[in-house]
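Asks: Just need the structure, nothing else, for what follows:
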Amino acid sequence: MDIEELIGKLDLGTKVRLLTGADMWSLPALPQIGLARLVMSDGPIGVRGEEWSSDDPSIALPSPTALAATWDVELVREAGRLLAAEARRKGVHVLLAPTLNLHRSPLGGRHFECFSEDPYLTGEIGAAYVEGVQSCGVATTPKHFVANDSETDRFTVNVKVGEKALREVYLAPFERVVRAGAWGVMAAYNSVDGTTMTEHRALQRDLLKGEWGFDGFVVSDWMAARSTEATAEGGLDVAMPGPSGPWGAKLEAAVREGRVAEEVVDDQVRRVLRLALRVGALRLTPDDATADGCAAIDGTALAREVAARSFTLLRNEGGLLPLAGVRSVALIGSAAAEARIMGGGSAQVFPDRIVSPLEGLRARGDVEVRHALGTDPRIRLAPLAVPCRALFLDAEGGVLAEHRLAGAEARWIGRLPSDVDTGRLAAVEIRAACLPDVSGPHEFSVVGVGAFTVEVDGKTVLDETISLTGGDPAAAFLAPPERRFTVTLTSGVPVELVVRHPRAKFTGMAFVAFALCHAAPSPGDDALIAEAVRAASGADVAIVVASTTPEVESEGFDRTGLALPGRQDELIARVVEANPRTIVVVNAGSPVEMPWLERVPAVLLTWFPGQEAGNALADVLFGDAEPSGRLPTTWPVREPDAPVLQVTPTGGELAYEEGVFVGYRAWERAGRVPAFWFGHGLGYTAWSYDSVAVTGKTVTVAVTNTGERPGREIVQFYLAPQDRDPGRPARALAGFSVVDAAPGETVVTTVHLPERAFQVWTDRGWSTVPGDYTVEVGRSVADRRLSGTVTG
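Replies: The predicted structure follows:
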C-alpha cells in the first residue's frame, strides 16, 4: 500500500474534508486509511498545544531575535529538538514556526518573532531550527510566505516589491529552509504585487513547488484563505482553521462543476498524507517507523543556556562587567520584578515558572539586592498574579468542571478542556483570593470581549458588555479592550474576587479569552523615581532593567516610535547621576532609543529572554557565563536615522522602494552611522585576528583569545565586490563561525563561501557576477580585521 493507492480509496468529499481544519488546530482523522488526527500548534518559543492555557504549561525559550543573536546553529538545532520533544508531549505533529520575515523596519511590531535584518543569517538560523525540530519527527511551517514584514493592515496590504529584491532578500531565507528539507510552509495574509499570498500561483505553485521542488504542504495563516477556486489553483494545500471556511462543500462543488481539476485536490491530499507519514500520523506498512521524537532534554537548563548566550553586551566602559567584589545592588525597574520574557500575540505561551531578574539575583545569596520600582511604563494593568480557579458553569450555575490557573487569565482557543460539556456550558468564571499588602484604592480591570460581571466579596462592582473595535479579527485575543474599576482594600484583609463571563451556546470552535488585572496603589512616578535614586546612591552598583511593554511590541500592530515607554529614560538618567556605576539591562525584542547611552558605563541587551531570564542574567552579570550574543539587526541612535522606516500602507499599498538595501546594506548606502552595527557585541575577553588564507572560495582564519578568561567569538565573513555596482550592496554577510578558546589559545576556523553570495537576480534568472571580491573578516559589519581576495 502506498500514498497513491490511499488516494484512490477516497471519494471526493472525503479528500476535500481532509484539506480543511476539523477545528482550530487539527485536520480530521480518516480511520478507514489508518490516518490519525494531524495536530498543529503555535510556536516559536514554545509549544502551546491545543489548549492555550496555564492549565497546560510549556517551556518558554528566548525570543527568535535572541536565538539569532547567538549566531550558533548547533545551539538552535538543540532548541529545535527541545521544541519537538515538547510537541510530542502535547500530541502536536506540526509546529507553526519559525518566522522568516525580515527586520525591514525597526517599527515592525512583530520584530521580536523574526530572526534578523539579514537574509543569510535568517536563512541559516531558520534552517537549523527546522532541522532540529524535524529531526525528532515533528514538522515545521516556516512563515509567513512572503513579504509579511510588518503588521499594519496585514490582512489587506498589497506589498509592492521588485523581483530582484524579492529573490535576493525576502525569498532567500525561505529558499534556504526548503533546501534544508522543511515539511511545510505557511502562506501569509498580505498580497504581493496585487495577488493575495494564499492565491499566489506564481510564488506558491510555480516557484515554491516547481522551481524549488518543495514536496511539503502549504497551510494558510489562520483565516488567510478567503476564496475557493483561486486558493486551490494558487497552490494552497490546507485552509485553516475549520470546519467553516472557503473550501469544504464549496471546493467540492467547484471540482464537480469543473472549475477546479480533481488532480489539484489529489496533489493537495498527497502532500497532507506525505506530511502524516513523516510525523507518524500515518503508517503505510507495519514496518514503517513511528516518529517517536527525541530523547528528553532538560528544558530549564537549555532555556537558561540559550538566554545567556544570546545576551549582547553593547557597552562596557572600564570593564564594569562582570561584577566583582560587589556587596550591594540596587535593582530598579518594573521589569526587574515582573520580567517581560516574551512578545505578545500568537507567540505567547504559559510556562510553569518564570524567574525574574529580582529572583535570579537574590538566589545567589552572596549579594544584598534592594529593589525599587522606579516607574511603571505599562499602559495596561497586568493579570492578577495569584493562583486562581476557573469554573465552567451551566445555566443554573452548576459547576461542570473546575481547572486551576497560575494567574487570573483564562484562555482556551480552539477547544475547551475535555471534561467540559460544551452543550450545557453557559458561563466561565475566574475566582481569586487577593490579600492586599497596601491599603488604599486598588485598580482592577477586565480585559476581554463580551459580557462580564465582577464581584468583590459578593458585591457587584462591574456589570458591562465590552465590544471590540477595529478590523483585525484576531484582536479579540491579541489586544482585547480593557475596562477599569477601583476598589478600596485594607492591607492584610483578604477579599474574594469573581469574574463571570456569560457565554452563548458553543458551536464550532471554542473561544474563551479574558483576564482580571490589578495594580496596587502607587505614590506616583515622581515619588517612585526619587525612591529609586535613593536606592541607587546607597548601593555598590545600580542595575536598571528597562523594557518595552505589550502595547509596544506584539502581534497585530506596528510600533509608533522607538523610545522606551513611560519615563524610563528619565529614570535611567537620574539613577546614573546618583550612581556612576550603573548598568542598564534592555529587556526588549527590537531596537529602542538610548539617549542616556554615553553616560551609562555598561549596557546589556537581554532581548525577550524566556522563562529563565533572571537566572541567566545573574550568570552573565557575575561572570559565570559570558554574554556571547551579537546583534542580528542594526541599532539606530534615533528613529529618524533609520534609512528604512515605512510600515504604514498608502492607499492599501506598501512599496519596498529601498529594493535590496535593507538593514546594514541601507545604512552603508545612506552613509549613516548607527548606535551599534549589525554583528556588534562585546564579551569578557579580547581577541586578535591573526591571519586569513583564501583557497578558491574557502576562507580559513586564525584568531587568538588574548584575554585572561575563556571566551566565545563570532567570526563574521563579509563579501564585497571590488567592481562597485550601485545596484548591489557594498558588502553582505556570506558566512560566520562560532569559536571557543581558552586564554592564550589560537583557534583556526574555515568557512566555504556559497555560490549564491556571488550571484544576482536578473531577467534571465540567477547570474554569477565574475570578477574579484574582497572577503572581509571581523567582529561586525563595521569592525573588519582581515581581508583577502576571492574570484567569483
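Asks: CA only for contacts and neighbour counts going forward, please
Replies: OK.
Asks: for this structure, which residue is closest to the average position?
Replies: residue 113 (2.5 Å; CA atoms, centre = their mean).
Asks: Contact partners for that one?
Replies: By CA atoms under 8 Å, 6 or more residues apart in numbering, the contact list for residue 113 reads 44, 63-65, 99, 343, 347.
Asks: Walking through the stretch 451-600 of the chain, point out its strands one by one.
Replies: Using DSSP state E, counting those that start in this stretch, the strands found in the stretch 451-600 of the chain span residues 459-466, 482-489, 495-502, 510-519, 541-547, 582-587.
Asks: helices and strands around the fifth one, which ones?
Replies: To tie it back to what came earlier, the one meant is strand 541-547. For strand 541-547, the contact count by 3 or more CA pairs under 8 Å, 6 or more residues apart in numbering; DSSP states H and E identifies strand 328-332, helix 334-337, helix 568-578, strand 582-587 as packing neighbours.
Asks: and this one, so I can compare the two:
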Amino acid sequence: MKANDGISISKKASLLCGADFFGTRAISDLDIPRLQLLDGGTGMNFEQLFVDQYASYCEVNGYTRTELDNVAHFYFEEGKLTDRERDLRDYIMSHEELRTGLSGIAPGCYPPGILLGSTWDPEVVRRVGEVLGQEADMYGVDCLLGTPNVNILRDPRNGRFFEGYSEDPYLAGTLGREIVKGVESQGIASDVKHFAANNLEYKRGTINEVISERALREIYLPAFKMCLEAGAATVMTSYPKINGIKATENQHLIREILRDEWHYGGVNMTDWGACTGDSGEAVEAGIDLLMPGPWSDEDILNALSDGRLSKEHLNEAYSRVKNMASKYGYRPQVTQEEAAEIIRRGDKAAYEAAAEGIVLLENNGIFPLKGTEKLVLYGSEKLLYCGRGSAQVFTNRNKALGDSFPVVHYGDDEVFSSEPMSVAIVVCSIDSSEGSDRKDLKLNPETIRVLDRLINVKCSSLLSGRICLVLNTPGPVELGDYINEIDALWAVYYPGMQGAKALVDLMYGARTPSGKLTCSWPVRYEDTPAFLHYPEGDTAYYGEGIFVGYRGYEIRKIAPLYAFGYGLSYTTFDIGNVTTYKGTYTADETVTVLFSIENTGEYEGAETVQLYVGAQESSVRRPIKELRAFKKVRLGPGQKTSCELSFNASDLKCWDEELDRFALEDGIYDIYLGNSSDNAARVLSIKVIGGDPAYRIGIDSYVIKIKDNPQLYSVLMEDIVRHDMDIAILIDAERYTPYTRLSELYPDAAELSEFIRVCSLV
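Replies: Predicted coordinates:
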C-alpha cells in the first residue's frame, strides 16, 4: 500500500524502527542514509560502539560478549587482555582505521553534567559541546545521545546523579542548551534526555512516578524546553510511567506538551528498550524512532489497520526521521591533521571545564600551596574520571593525580606525623552507575579508616600535618563529624581526563577556584526534601512537589551543609550599588538589575553573582525565592566593574492547577543578590502589574479569600442585602464551604455592582 506521495506505508513504518543497536534504517532507493547513534555527553562510549560495529563479527568468529566488553574496557590497556582478546582488539583497531580513516586516535573523557554545571559558565560548557561534536565526527557518529542529560538533581542517591546539571531548572536549562549549541554547530545531531523525570534508577523501567502537574511544569520540564528551543535535533523519552502512563506512550507529555504547546519539530526517540507496549500506540502518542534495533514495524502497520494510529501521525513521524537523516547523514571524513587538532582542542576544553567547575568547600589556610609542603597521597592516584553506564569513556588521555603533583609521597604516615608542613591529600572515590541507585551517602570504608588514623595522629602529635579531603564522588556525601577535623575539602565529582591536572593547578594557585555547587549538600540524607519519598514498591510519589533542592530546604527552614550556589575562592568580592531603572513593571517587561562588583582580595578570580526573586504574597504556595539570573564575573585584584542581570516579569509566572495554565499574579516581588542561595540578601523590591485577571478578587473568588478582607466582606454583605439576595447562603458557606466561589453561591452575582466596584479598587 502506498501513500499519496508514492512511498509505501511499509517503508515509512520501517524508517521509524531502529535497524541495529545504535543505528537507524537506511532506505537506499529513497536516498535515506543510516545514522550512527552513540552516547554520549562525556565522550565516545566504546562499549556501545563495539557492540554496534563488531557484535556480528564476534558471533561468527566465536568471540563472547564478555570478550568484546573486555576489549572495549581495556582497549588502551593491552596488558589486561587475554591472547584471544588481543587478537580481537587488533582486528577492531585495524577495522576502525578503515572505518574512520584515522590511526592513533583516542576519545576524550569530558566532565559530566554536575561538574559542567558547577562552572556556571555558558561559554565553557558550549566549548565542551563543540569538541564533543568534533570527536563524534571523528568517529563517524551522526547523533550524540545525552547531549545533554537535563534531568533534575532531585535525590542524591540517584545512580545517574552525576549526569545531570542542577537541582534548579533554570540553571540546568541555561547551561544544558549550550551543549546543544556546541554539538549542533559541528553538524552533529544533539539529543536531550530523558523526557521526562528520570530522577532515580530504582525500577526505572516499571516504576510509576506520581508527579503533580505543577511540579512537572515548574521543575521537571523547563530545562527540556530551553534545550529544544536552542535547536536540539532529538529528544529521548524516559523509562518510567508518569502518572500511570509510560513516557513512551504518554500523549499528554509528547503530543500535547512537546508537539502542540512547544511546537517541537525534531525527532522524539525512545530510550533503549523503553517502549514495552505497542509500537503503534507509541507512534500515535508522538514517538518517531523506536530503539534499539532491529525493531519490528509489525505493530505500527497493525495499528494503522485497526485505527490505533492515524496516517497523519505516521507521515509526520516519517518526515521528521527522514529530514534528520538528510540533514545529519552526510559529512566529509575527518583528516588525520584535523583529528590531531580536535584532540588538542578537546584536552583544552576538558581542562577549562574542570578548572572552572571543581568546587573548594573548605579551606583552613592550606591552599594555595606555597610549594614547600610535603604532600602525602592516600587513595588512588587515578581518579574516577567518569561514571559507569552510558556515560563511561575508555581512553588513554586521562591524567593521573600522582603524575600531576611535582613531588608526592604515597600513603606515608611517617611523613605526615613528623612534618608540620605536610598535607595529607585523601582521595575518596565512590563509584556510581546507570541502572542502580547508591545505598546511602556515606564515605567509603577505606576513606573512613584513613581519616580516623590521620586524625588520631594529628591529635597525638604536635608535629603532624594537615588533612585535605578530595571528594571524587557522583554527588553529595555525608561528612558527619569529619567536617570538624579536616582542614580543606574539594568536590571534584568525576572531573574528566584533565581533572587531576586542573585540581593540582588549583591547589598550587595557578588557577583560582571559582566552581559553585549546583545542588544543595545535606548534613545528612534525611534532610533532603525527597528523603521520605524514595520508593519501596512500584510507585514513586514526588511528594515534595515543587520544593526540590534549595526550595525545599528554605521552605522547611532546614540548613544544608553547603547551600546551592556555594563555593570558596582564594579572593573576596564585594557586591554593591544595586538598583533598577524603575520600581513598577508590567507583566511582559524586562527587569534589569544593575550592580557593581569589586575584587577586594589579593588574587585574580571569578565570582558568580546570583539573582533570586520571591513573591511577598501569593495566592498559591511558592518557594521563598528562585534563581532567575546569574553572571560569572572575572576580575583582577582591586578591579571593580559595573554589571547587570535581567529577567522578564513573565518569568515570575507559576503553574496554577486550578487555572490549568501558567499565571502571573500582581504584587510585590523581592529581589535577592548574592553568591549562594543562603548568602543572597534582599536588595530591593519591585511591583508587578497587569498579571492574570483570575487572581484579582471579584465574584469568581472563593468566599474565604473575600472574608480575609474585612472591609470588602462588609461591602459584599451589604450589597447582598441591598439586592434582596439570601444572606444566609453566604453565612453558611463561610462556616462550612469557604472554598466555594461567590458566583457559584449566587447565580446573579454580576448584579452586585457596589461589591464589584470596590473590588476594582483593591
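Asks: before we move on, back to that, sort out for me which of the contacts of residue 113 of structure 1 are in helices.
Replies: 64-65 (DSSP state H).
Asks: List buried members of the contacts of residue 113 of structure 1 by neighbour count.
Replies: 44, 63-65, 99, 343, 347 (16 or more other CA atoms under 10 Å).
Asks: ok, back up a step: out of the strands of the stretch 451-600 of structure 1, which is closest to residue 414 of structure 1?
Replies: Of all the strands of the stretch 451-600 of structure 1, strand 510-519 sits nearest to residue 414 of structure 1, with 4.9 Å by CA to CA.
Asks: how about that closest one, aligned to which bit of structure 2?
Replies: Following TM-score structural alignment, strand 510-519 of structure 1 has no partner segment in structure 2.
Asks: now that strand against strand 482-489, angle please.
Replies: 50 degrees (axes from the mean of the first three to the mean of the last three CA atoms, to 10 degrees).
Asks: which of the residues in the biggest helix by length in structure 2 are buried?
Replies: Secondary structure of structure 2 read by DSSP H shows that its longest helix is helix 336-357. Using 16+ other CA under 10 Å as the test for burial, helix 336-357 of structure 2 gives 336, 339, 342-343, 345-357.
Asks: Check which element follows that helix along the chain.
Replies: strand 359-363 (DSSP states H and E).
Asks: can you give me the offset of that following strand from its chain's centre?
Replies: 22 Å (CA atoms, centre = their mean, to the nearest Å).
Asks: Can you check which part of structure 1 it sits on?
Replies: So strand 359-363 of structure 2 sits over residues 312-316 in structure 1, by TM-score structural alignment.
Asks: what do we get in structure 2 for residue 148 of structure 1?
Replies: Checking TM-score structural alignment: residue 148 of structure 1 goes with residue 198.
Asks: neighbours around its match, how many?
Replies: Residue neighbour count, defined by other CA atoms under 10 Å, stands at 26 for residue 198 of structure 2.
Asks: Which of the helices and strands packed on strand 541-547 of structure 1 sits closest to residue 169 of structure 1?
Replies: Sorting these by CA to CA, the top spot, which is the nearest, belongs to strand 582-587 at 28.3 Å.
Asks: superposed on structure 2, where does whatever helix or strand comes next after that closest one end up, distance-wise?
Replies: Using DSSP H and E, the helix or strand that directly follows strand 582-587 of structure 1 along the chain is strand 602-605. Compared with structure 2 after fitting, strand 602-605 of structure 1 deviates on average by 1.0 Å (mean CA distance after the TM-score superposition for structure 1).
Asks: Residues touching strand 602-605 of structure 1, excluding its own?
Replies: Residues outside strand 602-605 of structure 1 that contact it (CA under 8 Å, 6+ apart): 311-317, 320-321, 582-588, 597.
Asks: now that strand: which residue numbers in structure 2?
Replies: So strand 602-605 of structure 1 sits over residues 488-491 in structure 2, by TM-score structural alignment.
Asks: same thing with stretch 409-425 of structure 1?
Replies: The aligned range for stretch 409-425 of structure 1 is empty, by TM-score structural alignment.
Asks: got it, and stretch 191-208 of structure 1?
Replies: Counting by TM-score structural alignment, stretch 191-208 of structure 1 corresponds to residues 241-258.
Asks: From the contacts of strand 602-605 of structure 1, list just the buried residues.
Replies: For these, buried by 16+ other CA under 10 Å: 311-316, 320-321, 582-588, 597.
Asks: Grab the nearest non-local neighbour of the equivalent of residue 698 of structure 1 over in structure 2.
Replies: Per TM-score structural alignment, the equivalent position to residue 698 of structure 1 in structure 2 is residue 592. Once flanking residues are discounted, residue 592 of structure 2 sits nearest to residue 646: 4.3 Å by CA to CA, 6 or more residues apart in numbering.
Asks: Matching the one you found against structure 1, which residue comes up?
Replies: Checking TM-score structural alignment: residue 646 of structure 2 goes with residue 752.
Asks: by contact count, what packs against the longest helix of structure 2?
Replies: helix 113-118, helix 122-138, helix 499-508.
Asks: closest to residue 321 of structure 2 out of those?
Replies: Of these, nearest to residue 321 of structure 2 by CA to CA is helix 122-138, at 19.6 Å.
Asks: give me the stretch of structure 1 that that closest one matches.
Replies: By TM-score structural alignment, helix 122-138 of structure 2 lines up with residues 73-89 in structure 1.
Asks: List the superposition-based mean deviation of that stretch with respect to structure 2.
Replies: Mean deviation for stretch 73-89 of structure 1: 0.6 Å (mean CA distance after the TM-score superposition for structure 1).
Asks: Tell me the buried residues in that stretch?
Replies: So, applying 16+ other CA under 10 Å, buried residues of stretch 73-89 of structure 1: 73, 75-88.
Asks: Other residues contacting it?
Replies: 45-47, 49, 58-59, 61, 67, 93-95, 124-125, 128-138, 292-297, 299, 302, 306.
Asks: Name only those of these that count as buried.
Replies: Buried among the contacts of stretch 73-89 of structure 1 by 16+ other CA under 10 Å: 45-47, 49, 58-59, 61, 67, 93-95, 124-125, 128-138, 293-294, 299, 302, 306.
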